[in-house]
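Novice: What would the 3D arrangement of this be:
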Amino acid sequence: MAETQSPVSDEARGLVRAGQAAMRVGDYEAARTAFERAAALEPNNQEARDGLREAQRRLQQAQRPAAEEQVEYCYRHPNVETALHCTACGRPICARCSTPAAVGQLCPECRRGRRPINYQVAPLDLIKGALVGLVVATLVTALVGFIGAFLGLFLFLLIFAIGPAAAEIIVRSVEWATGNKRGRPIQITVGTAMVLGGVLAYLFAPVNPLAVLLFLLVGVSTAVARLR
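Specialist: Just a heads-up that it's a prediction; the model follows:
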């Protein structure tokens, strides 16, 4: 039996949407009220908490006398004046450092802290991915290149038929070693490992160079797409 949505959750989401709409038209008092009610219904609702913080900040800013306005500078670029603030931590940030959030914007540090765990890649993850990717890519490329040496005109059929599946073996091995890490650093690491594996297979195994080259073209593009 499908679970029904909690009426409290539905009401909280509706209040968050109302608060976001009020923020867009500049009605910060109404936005604060909506976000306060949403946060009271769901204390762990991050959008409601961020929206309430941003609405309160803008209300305080609007109430501050013009004479008391102070020039603020981006905490990452001390020479750049800004009126933007991170919704999460409240620090001033410039346009280059801001990333739009559901309400307001986030600084680079808070944005990284909110990334899913499998996109938080540590140096050790890259080392594991590189080593496992290199070993498996060398073996898989050597096998494909060896088989390709006997196929002649059927070489292209081999590459496009089993190339993606062979690349999937490399990707699964890297996922096992890194704990399913994703993102550009992993993509670059695995792509480089596959190219180096192809070079090693060409140098030390009786392979068809064209088969190795075609497999790397298909395999690297497949691996990069899978690890996005």
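Novice: drop to CA atoms for contacts and neighbour counts, all remaining ones
Specialist: OK.
Novice: For His85, which three-state class applies?
Specialist: Counting by DSSP: H, G, I helix; E, B strand; the rest coil, the backbone at His85 sits in strand.
Novice: Counting neighbours, what do you get for the nearest residue to it once chain neighbours are set aside?
Specialist: Closest residue to His85 apart from its sequence neighbours, by Cα to Cα, 6 or more residues apart in numbering: Pro92 at 4.2 Å. Pro92 has 22 neighbours, counted by other Cα atoms under 10 Å.
Novice: surely Pro92 meets Leu106?
Specialist: No - with contacts counted by Cα atoms under 8 Å, Pro92 stays clear of Leu106, the gap being 10.1 Å.
Novice: Buried residues, the longest helix along the chain. List them.
Specialist: Longest helix in the chain, counting residues (DSSP state H): helix 123-148. By 16 or more other Cα atoms under 10 Å, the buried positions in helix 123-148 come out as 125-126, 128-148.
Novice: The helix or strand where Leu203 lies vs helix 123-148, what angle?
Specialist: Per DSSP states H and E: Leu203 is located in helix 184-204. Helix 184-204 runs at 40 degrees relative to helix 123-148, counting by axes from the mean of the first three to the mean of the last three Cα atoms, to 10 degrees.
Novice: Please provide the structure for the following sequence as well, for comparison with the first:
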Amino acid sequence: MSEPTPLVWDLPAEPRGARLHLSQAAIAAAAIRVADADGEHAVTMRRVAKELGAATPMSLYRYVGGKDGIIDLMLDQVFGEIGLPKKPAEHWRESMHILATRSRGALRRHPWFTALAHQRPLFGPNALAHNEWSLTALAGLGLPIGTAMSVVTMVFGYAVSYAQNEAEEDRMRSRIGVHTDAELRATAAPYIERIVNDGRYPLLARWISEGAAAQPDDQFLLGLDCLLDGIQSRILNAGLPPGGN
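Specialist: Sure thing, here's the model as predicted:
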């Protein structure tokens, strides 16, 4: 079996012959600017070097080892931006709200995260601290550690999925040239009228006619509360005495 590839954090913080304006932090920030502007596919050694004003892409290798190192730094930077409090809240549910809402906020700013997160193992210091905080929030519930990690994964995964859907909605609107809900409704009006008048979709037509537009934040919190209710009922109540938290 081959030796594992060294992680970017195993590389020297100040490589021999390092240039003063380069660092892992600066490289990560430049790569994130590129990805935020043009998507994850735009992140190349050459493009990041250009963003930094480096002479050649080769000048970055001693800091990051290669493109995988840049991706690792980018992903871990996003985990750092989630900004979890120093300690979890007293109640597990409040902590899971913090975890989900702050994660969604960071991932909305960086819609490329989901695509890259499945390409690399998340072994960075911020990612590890994120998981440790999340497990600490559940530590007093007496759950098996595997079950606790499953709960963390469900809650974080909900935030990731919701943020990804929001990002795809933004991309769709950008492709068709609309920027507001009003513009989207105006663009879709002929198709909506066709659905309402079709007769084959009475409930959908009723929703179009009567349903109030749900705000994304409200939808997110409703889904999160439903998820936490399910965790309480299916996992916690099954293993705790009546009235247990």
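Novice: TM-score of the superposition?
Specialist: For this chain pair, the superposition-based TM-score is 0.28 by TM-score structural alignment, normalised by the length of structure 1; 98 aligned residues with a Cα RMSD of 4.7 Å.
Novice: thinking again about what came up before, gap between the residue nearest to His85 of structure 1 and Pro100 of structure 1?
Specialist: Counting by Cα to Cα, to the nearest Å, the gap from Pro92 of structure 1 to Pro100 of structure 1 is 14 Å.
Novice: Now the element after the helix or strand Asp10 of structure 1 falls within, going C-ward?
Specialist: Take DSSP H and E as the rule and Asp10 of structure 1 turns out to sit in helix 7-25. Along the chain past helix 7-25 of structure 1, the next helix or strand (assigned with DSSP H and E) turns out to be helix 28-41.
Novice: Which elements pack onto that next one?
Specialist: Under the contact criterion of 3 or more Cα pairs under 8 Å, 6 or more residues apart in numbering; DSSP states H and E, helix 28-41 of structure 1 touches helix 7-25, helix 46-63.
Novice: Out of those helices, the one nearest Tyr73 of structure 1 is which?
Specialist: Proximity of the helices and strands packed on helix 28-41 of structure 1 to Tyr73 of structure 1 was assessed by Cα to Cα; the nearest stretch is helix 46-63, lying at 15.8 Å.
Novice: Could you quantify the relative orientation of the closest one and helix 28-41 as an angle?
Specialist: Relative orientation of helix 46-63 of structure 1 versus helix 28-41 (the same axes, to 10 degrees): 150 degrees.
Novice: Which positions within helix 46-63 of structure 1 qualify as buried?
Specialist: Those would be 47-58, for helix 46-63 of structure 1 by 16+ other Cα under 10 Å.
Novice: Show me what the longest helix of structure 1 is packed against.
Specialist: helix 155-178, helix 184-204, helix 209-226.
Novice: what does the shortest one contact?
Specialist: Outside of helix 209-226 of structure 1, the residues that reach it under the criterion Cα atoms under 8 Å, 6 or more residues apart in numbering are 141-142, 144-145, 148-149, 155, 159-160, 163-164, 166-168, 170-171, 187-188, 190-191, 194-195, 198, 202.
Novice: Could you rerun that using 7 Å?
Specialist: Contact partners of helix 209-226 of structure 1, identified using Cα atoms under 7 Å, 6 or more residues apart in numbering, comprise 141, 145, 148, 155, 159, 163-164, 167-168, 171, 187, 191, 194-195, 198, 202.
Novice: Also the second one?
Specialist: Contacts of helix 184-204 of structure 1 with the rest of the structure, by Cα under 7 Å, 6+ apart, involve 126, 129-130, 133-134, 137-138, 141-142, 209, 212, 216, 220, 224, 227-228.
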